[in-house]
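S.K.: Quick check, what structure comes out for this input:
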Amino acid sequence: MILYYLLLFSSAFLAATILPFYSEVVLFALLRDGGDPIVLVSIATLGNTLGAVVNWLLGWYLLHFQDRRWFYFKPAQIERAQRWFQRYGFWTLLLAWMPVGGDALTLIACIMKVRLWLFLLLVGTGKALRYISVVYLTAWAPV
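M.R.: You can find the predicted model right below:
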């Protein structure tokens, strides 16, 4: 069973990075095989949230290049976007689970100076809710 947990964690971790991976399929299969939903959701959420932290760190790394001439955004643009994101945009991290755009949100979050504790709280909550919905959809799926 440990191997299945590692497979789920790995697929969830990779799915949160910019790589095209779908951990819901693995979760669905393990649930259909009788896996404990609480344990499986916990493992998938942890893996997926930690994968999103990789994107957050990449955003932090990109900020080191903001003084370079080739860097796309000007400092004034970054400051304005950071103020807006801090005021309105951090709630969008609840949508970081989305297959399209979710990875970009997690990358932009660090550029927009979202604190890691807030990032973990919002991203983890959104991703946990997604995996919980997979549990409920699995229960309704025909055998």
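S.K.: From here on, just use CA atoms for contacts and neighbour counts.
M.R.: Fine.
S.K.: State whether residue 135 and residue 28 are indeed in contact, as I suppose.
M.R.: Yes: using CA atoms under 8 Å, residue 135 is in contact with residue 28, at 7.4 Å.
S.K.: Surely residue 13 and residue 49 touch.
M.R.: Yes: between residue 13 and residue 49 there is a contact at 7.3 Å, judged by CA under 8 Å.
S.K.: Have a look at the two and say which one is more surrounded.
M.R.: Neighbour count, other CA atoms under 10 Å: between residue 13 and residue 49, residue 49 has more, with 29 against 26.
S.K.: Report the separation between that one and residue 116.
M.R.: Here the criterion is CA to CA, to the nearest Å. By it, residue 49 lies 11 Å from residue 116.
S.K.: List the contacts of the helix or strand hosting residue 14.
M.R.: Assigning secondary structure by DSSP states H and E places residue 14 in helix 2-16. Defining contact as CA atoms under 8 Å, 6 or more residues apart in numbering, one finds that helix 2-16 is touched by 20-23, 26-27, 30, 40, 43-52, 97, 103.
S.K.: The structure of the following sequence is requested for comparison with the preceding one:
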Amino acid sequence: MSPELWGLFVSSLISSTLLPGGSEAYLAWLTVDGQYPTEQLIAIATLGNGLGGIITFAMGRLVAIRYPFRMLQQKSHRHVKLYLTRYGSVSLLLSWLPIVGDPLCFVAGWMKFNFLLSAIFIMLGKFLRYCVVAGIFL
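M.R.: All right, here's what the predicted structure looks like:
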């Protein structure tokens, strides 16, 4: 795999953990450049970003071992807990959102959502986002 594609993968992975990144801009640049098939770029970005979301989910799972989720009883957290309880793993379709997406994956892991369903919805949400980004720059 070329350095540009590895860069897209790493940028996408980092962008989906609790660290900032610029995977959308990198994907847009590579899409406009036209050197690689758009489908390949979307697949690599989705894989990196999805794995980052799953890593963040796993970090939440690890935190749950030491700190049970019931510890979040503050009023400001109740609406998030209610939303996540109501929609479960499906809410992870929104994991692509800036600012709230990464914490959403973390809290879903903390709440011990089903891993397989969560991974599917994380990947699907990320895939849809990258399809839109690439589509804009085609």
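S.K.: Just the ones of the contacts of helix 2-16 of the first structure in helices?
M.R.: Those of the contacts of helix 2-16 of the first structure mapping onto helices are 23, 26-27, 30, 40, 43-52, 103, per DSSP state H.
S.K.: residue closest to the middle of the second structure?
M.R.: Relative to the mean C-alpha position of the second structure, the nearest C-alpha, by CA atoms, centre = their mean, is the one of residue 53, at 3.8 Å.
S.K.: The nearest residue to that one once chain neighbours are set aside: neighbour count?
M.R.: Residue nearest to residue 53 of the second structure in three dimensions, not counting chain neighbours: residue 16, with 5.4 Å by CA to CA, 6 or more residues apart in numbering. Other residues within reach of residue 16 of the second structure, judged by other CA under 10 Å, total 29.
S.K.: repeat for residue 33 of the second structure
M.R.: 11.
S.K.: Also residue 37 of the second structure?
M.R.: Using other CA under 10 Å as the criterion, the residues surrounding residue 37 of the second structure number 10.
S.K.: Might you report the residue contacts of it?
M.R.: The neighbours of residue 37 of the second structure, taking CA under 8 Å, 6+ apart as the test, are residue 31.
S.K.: mind checking how far the alignment partner in the first structure of it is from residue 4 of the first structure?
M.R.: By TM-score structural alignment, residue 37 of the second structure lines up with residue 36 in the first structure. If you measure residue 36 of the first structure against residue 4 of the first structure using CA to CA, the figure is 12 Å.
S.K.: Most neighbours among the ones in helices among the contacts of helix 2-16 of the first structure, which one is it?
M.R.: Counting by other CA under 10 Å, residue 52 has the largest number of neighbours within those, with 32 neighbours.
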